[in-house]
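Quick check, what structure comes out for this input:
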Amino acid sequence: MLYIGCPQWSSNAWKGNLFSRQCKNADMLSEYAQHFNSVEGNTSFYADPSPDTVLRWAASVPDEFKFTFKFHRRFSHELQLTNVQHELTNWLNLFAPLFEKTGQIMLQLPKAFAPQHLAKLAAFIELLPKELNYGVEVRHPDFFKKDEAEIALNQLLMAHNINRIAMDTRALFAVKPTTEALIDAQQKKPYLPVHAIATGSQPMARFVIADLENDYKTFYQPWLSKVTQWLDEGKSPYVFFHTADNREAPLLARQFCQDLGYNHNVLNPFSGEKEAHQQALF
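Alright, predicted model coming up:
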């Protein structure tokens, strides 16, 4: 199974395209889930939802939909993975109603998390419920040198069937930052080597481009082969598509599936497209 998604499920910029023109904010998740079977739950990195919100999210998507929420930044950035057990238990209990619709939970580590801190990650992993799936994204350049430090990281993740998240921003940084959206994206996104390794059964890639007007296929061409390989090996990859302002993210995801030759709901006409077609008939 291939899981395809965007970095968010709501955007007013998607009205009239992915969404119908009159789509209410409360209905965006359910309309999004008609075409995508996963999403990056980046909202949970910055704030905890209310219990009622968690229940509403669970009711808004079909059973086959899989969220990939991020651990709140207090675990990774503030507490630095230490003395987290009580906070972690409370956080997991909050999201428990969504566990059946959770593909994996992502741990985004700060750039300051270096190889000498791997013991902290190992201890944190031991606290995690074994029945859930997890992904880890590292941003320290010493984890990308194909030496002992990277090997140690990969071996730790493999031992626990935890996925190493690959973030590919090459297409984003190949474009000169001439717009506010590009400047902002290049300031916030890391620019690191791309190591597409499957340390778990659900490898994850986050593919970031500037926009559809600039060359991006040169950079995602290798991902077509890699995703095909993972599917052939019986893995369930997750691939998420970003643009600088995410306005065209749904279209990028659709283009990838077309080029991959994979039958996915993202290939079906979007709600806004069907609406425009019906209006054109009269």
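
use CA for all of it now, contacts and neighbours both
OK.

which of the residues in stretch 17-26 are buried?
17-21, 23 (16 or more other CA atoms under 10 Å).

Go through those and name the one nearest residue 133.
Checking these against residue 133 by CA to CA gives residue 18 as the nearest, at 28.9 Å.

residue boundaries of the strands in the stretch 51-200 of the chain?
With strands called from DSSP state E, counting those that start in this stretch, the stretch 51-200 of the chain shows them at 66-69, 105-108, 134-137, 163-168.

For the longest one, which helices and strands make contact with it?
When you say that, I think you mean strand 163-168. Packing partners of strand 163-168 (3 or more CA pairs under 8 Å, 6 or more residues apart in numbering; DSSP states H and E): strand 134-137, helix 148-159, strand 204-208.

what's the closest of these to residue 28?
Here strand 204-208 is closest among the helices and strands packed on strand 163-168 (CA to CA), at 21.8 Å.

Return the angle between stretch directions for that closest one and strand 163-168.
With axes from the mean of the first three to the mean of the last three CA atoms, to 10 degrees defining the directions, strand 204-208 sits at 10 degrees from strand 163-168.

got the contact list for strand 204-208?
135, 163-172, 196, 220, 237-244 (CA atoms under 8 Å, 6 or more residues apart in numbering).

Could you also give me the structure for this second sequence? I'd like to compare it with the first:
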Amino acid sequence: MSLPSVGARTTGFLKLGHKGRGLIYCGAPVWSSPDWQGTIYPSKARPSEYLRYYAQHFSMIEFNGSFYRIPTPEQVRVWRHDVGPEFRFCPKVSKDLSHQLAKFDKDLLLTFARMLNAMGENLGLSFLQLPEWYGVEQFPYLEAFIAQWPKEFPLAIEFRHPSWFQGAMLLDPVINFLYRNKLATVITDTPGQRDVIHMSLTYPSVLLRFMGVFPSKFDQQRLKTWLDRLEDWARAGMDTIYIAAHQEKNASIPQTVDFMHRYLLEKKFEGVVRPVVMDRLDEDGEETEFTLGG
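Alright, predicted model coming up:
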């Protein structure tokens, strides 16, 4: 199984001399799954304890809960006490923002920003998933939204309509826009679907959403191919690379992430982030106020 070649734009981006940390975080799209009872969680663990046990095995979460309902800063601070300082949340932008770009609610964006602020050092890369029907003709609405996005919070964009792409790269005007606004990309790899997989890098962070059927030999080879490429990007100066493992059955996700960890460690890659189990200090600080378009 091969990946699309890295285009000239990405090759040029990697030659800009980024001096990132070259860290790779691996995790899942959920932290609560009945399939993990007795493996990730002790057999008698309560749902309120699931995140604590999850964070002992995974270093990041593709946090999809914020897509449906934005948690309060108070709730976020409770979650932070369950994870170590190395753990990263990658929140998905609320659907009431991402699916309403033509007329988004600025107050809701402020609410989302307050949630991000509450994550503190545990905030990874937020991502905005455009609807599948959202084509390049609606680019101006995305530009208007980004003009209001609080710039202190890193953001990646997931493009899902084929009109945003030319081959395995985003269109040049889109790449220019992302780079100019310090926006990252989301890369989604789904077996049998190659119309929106791309190799565009525009910021020293990236999120890979890997859809698979692990532990098939095909999936193992796909993962090895991806990990080889991501290692190359990390060594070339990327700062943070996040891999969210999606599987047909959640029961396979821990095995998938363990495979990734072992493969990178066998290659003596020192940038793979492993969970550290430790107590958290109370970090309830004052909430920062935000203005849009900053």
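
Quick check: TM-score for this pair?
The TM-score (TM-score structural alignment, normalised by the length of the first structure) is 0.81; 249 aligned residues with a CA RMSD of 2.3 Å.

Just name the most buried of the helices and strands packed on strand 163-168 of the first structure.
Each of these was scored by mean neighbour count; the highest is strand 204-208, a mean of 24, by mean count of other CA atoms under 10 Å.

quick one: that strand to the second structure mean distance?
Its matched residues in the second structure lie on average 0.8 Å from strand 204-208 of the first structure after superposition (mean CA distance after the TM-score superposition for the first structure).

what about the helices in the stretch 51-200 of the second structure?
Along the stretch 51-200 of the second structure, the segments classed as helices by DSSP state H, counting those that start in this stretch run 65-68, 73-80, 95-98, 106-118, 139-148, 172-180.

Out of the helices and strands packed on strand 163-168 of the first structure, which is closest to residue 30 of the first structure?
Proximity to residue 30 of the first structure (CA to CA) singles out strand 204-208 among those, at 22.5 Å.

Tell me the helix or strand right after that closest one.
Following strand 204-208 of the first structure in sequence order, the next helix or strand is helix 217-232 (DSSP states H and E).

That following helix to strand 204-208, inter-axis angle?
If you take the same axes, to 10 degrees, helix 217-232 of the first structure sits at 170 degrees to strand 204-208.

so how far does helix 217-232 of the first structure sit from its counterpart in the second structure?
Averaged out, helix 217-232 of the first structure is 1.7 Å away (mean CA distance after the TM-score superposition for the first structure).

Could you tell me where that helix falls in the second structure?
Aligning helix 217-232 of the first structure against the second structure (TM-score structural alignment) gives residues 220-235.

what comes up buried for that stretch?
220, 222-224, 226-227, 230-231, 233-235.

and if you look at stretch 150-166 of the second structure?
150, 154-165.

Trace residue 61 of the second structure over to the first structure, please.
Matched to the first structure by TM-score structural alignment, residue 61 of the second structure sits across from residue 39.

How about its match: what's its closest non-neighbour residue?
Excluding its sequence neighbours, the residue lying closest to residue 39 of the first structure (CA to CA, 6 or more residues apart in numbering) is residue 5, at 4.7 Å.

so what corresponds to that neighbour in the second structure?
Residue 5 of the first structure maps onto residue 27 in the second structure, by TM-score structural alignment.

wait, doesn't that match sit right on residue 56?
No - contact criterion CA atoms under 8 Å: residue 27 of the second structure and residue 56 do not qualify, at 11.0 Å.

Would you mind telling me which of the two has the busier surroundings?
More crowded of residue 27 of the second structure and residue 56, by other CA atoms under 10 Å: residue 27, with 28 against 19.

in a helix, that's where the more buried one is, yeah?
No - Residue 27 of the second structure is assigned strand when assessed by DSSP: H, G, I helix; E, B strand; the rest coil, not a helix.

export the strands of the stretch 51-200 of the first structure to JSON lines and tack on distance to residue 255 of the first structure?
Formatted as JSON lines, the strands of the stretch 51-200 of the first structure follow (distance: least, CA to CA, whole Å):
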{"stretch": "strand 66-69", "distance to residue 255 of the first structure": "21"}
{"stretch": "strand 105-108", "distance to residue 255 of the first structure": "25"}
{"stretch": "strand 134-137", "distance to residue 255 of the first structure": "25"}
{"stretch": "strand 163-168", "distance to residue 255 of the first structure": "17"}
